[in-house]
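# This is the structure alone, sequence omitted:
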């Protein structure tokens, strides 16, 4: 009695391995892509909450300070850089958006300031 079902054919084995490897690669790349981009947005939203930026800034409506949308419109699309906006957040300002001053946020680490600034420039998406 032969047991052909236990031994893969050489042509089937190569094709199955190649297909399995390709499928695994597609899955890994898909996971990396789907995880990498949203993570930045989620992390930036989390940073905005962590540092209480959301107390003065809302997604689309002016509150105490300008909305994320308005900040992105004023400084995004090449009108400013994340480094410039991060420096402005860190130092604070007055008169840029009305009478209410933006208090200095020097306690926020530079890397987080950069992430927040880039997120705002990207439209807080």
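Thanks, I have it. None of these values were measured; they are calculated from a predicted model.

# alpha carbons only for contacts and neighbour counts from here, please
Will do.

# Give me the most central residue, this protein.
residue 40 (2.0 Å; C-alpha atoms, centre = their mean).

# what about versus this one:
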């Protein structure tokens, strides 16, 4: 479940919308899930392998309120054209909660702790 938090900045009077990662995820769990689902065969935390690093993905989608849902779909269905010509294969057998956890971890900058 995605948690949506609304913070109101009293000093400026502006509202900000932040989308947090799934509540029951830890970086160690997400890294384990990514490893078990072949994500690490094409991606690394901090360097490009076949696909972009998880940190590059986090930077590209920083501030994008739709990124969590869009990347969950991309992991499940696969895709191409955003990072080059090589397609990312679909992961249709990957559990939806696992996809949410991994995408949330990636968008958080793929922290190790």
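Thanks, I have it. As the structure is a prediction and not an experimental result, all values here were calculated from the model.

# Can you give me the TM-score here?
The TM-score (TM-score structural alignment, normalised by the length of structure 2) is 0.72; 88 aligned residues with a C-alpha RMSD of 1.6 Å.

# so how far is residue 64 of structure 1 from the residue nearest to the centre of structure 1?
Separation of residue 40 of structure 1 from residue 64 of structure 1 (C-alpha to C-alpha, to the nearest Å) stands at 25 Å.

# how near is the residue nearest to the centre of structure 1 to residue 25 of structure 1?
23 Å.

# Could you do residue 74 of structure 1 as well?
41 Å.

# can you give me the helices for structure 1?
Along structure 1, the segments classed as helices by DSSP state H run 10-50, 68-75, 82-91, 110-121.

# closest to residue 104 of structure 1 out of those helices?
helix 82-91 (4.7 Å; C-alpha to C-alpha).

# what's that closest one aligned against in structure 2?
Under TM-score structural alignment, helix 82-91 of structure 1 corresponds to residues 68-77 of structure 2.

# List of residues touching the matching stretch?
By C-alpha atoms under 8 Å, 6 or more residues apart in numbering, the residues outside stretch 68-77 of structure 2 that reach it are 88, 89, 90, 91, 92, 94, 99, 100, 103, 104, 107.

# what do we get in structure 1 for residue 39 of structure 2?
Mapped onto structure 1 by TM-score structural alignment, residue 39 of structure 2 lines up with residue 53.

# how many other residues sit next to residue 72 of structure 1?
Residue 72 of structure 1 has 21 neighbouring residues, counting by other C-alpha atoms under 10 Å.

# Nice, that's everything, thank you.
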